[in-house]
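S.K.: Turn this into a model:
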Amino acid sequence: MKNQSNVSQKGQSELSSGYLDSSGVQGDIPTTFSNLTNLQTVLASDNKLTGEIPGFIGSWLKLRTL
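M.R.: Next up is the predicted model:
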């Protein structure tokens, strides 16, 4: 995935929102995103994501908006 930001391990565990609309994101959703278990909101429209929706998204139990 292009345009990945460097978020510390602690930052990953605390991240609750990801706003990636129209940010030029391309490719598969990285498996490292499985660590983002506190995500409540992910907005990623108008990008070029490819591949299948990863199963680990099912472990994002706090997710309310995708």
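S.K.: okay, CA-based contacts and neighbour counts for the rest of this
M.R.: Will do.
S.K.: Three-state assignment for Gly18, please.
M.R.: Following DSSP: H, G, I helix; E, B strand; the rest coil, the label given to Gly18 is strand.
S.K.: One more sequence to fold, the one below, so I can look at both together:
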Amino acid sequence: MSITDKAKNKAEELAGKAKQAVGNATDNESLVAEGVAQETAAHAKQAGEHVKDAGNDVRDAFK
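M.R.: Just a heads-up that it's a prediction; the model follows:
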């Protein structure tokens, strides 16, 4: 996973957390749900990148 991908995913995760916090503070359930969805998407991207990295590690071990 490149540094750029890590930064983008982390920024998306933090944006989702911020939306949740603002939604909770303003009693806006829609914004909370949007934040949860955004954070979940960022976690899924991070997991996908970890799987790719693991695959590359396995491939490199057999070279």
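S.K.: quick one: TM-score?
M.R.: Scored against TM-score structural alignment, normalised by the length of structure 2, the superposed chains reach a TM-score of 0.23; 29 aligned residues with a C-alpha RMSD of 4.0 Å.
S.K.: Buried ones in the helix ranked longest in structure 2, by neighbour count?
M.R.: Longest helix in structure 2, counting residues (DSSP state H): helix 29-61. Across helix 29-61 of structure 2, burial judged by 16 or more other C-alpha atoms under 10 Å covers 31-32, 34-39, 41-43, 45-46, 49.
S.K.: Pick the one among those closest to Lys19 of structure 2.
M.R.: Gly35 (4.8 Å; C-alpha to C-alpha).
S.K.: That closest one: what's it in contact with?
M.R.: With contact taken as C-alpha atoms under 8 Å, 6 or more residues apart in numbering, Gly35 of structure 2 is in contact with Ala15, Gly16, Lys17, Ala18, Lys19, Gln20.
S.K.: Could you identify the most distant pair in those?
M.R.: Most distant of these, by C-alpha to C-alpha, are Ala15 and Gln20, 8.6 Å apart.
S.K.: Between these two, tell me which one has more neighbours.
M.R.: Gln20 (24 against 17; other C-alpha atoms under 10 Å).
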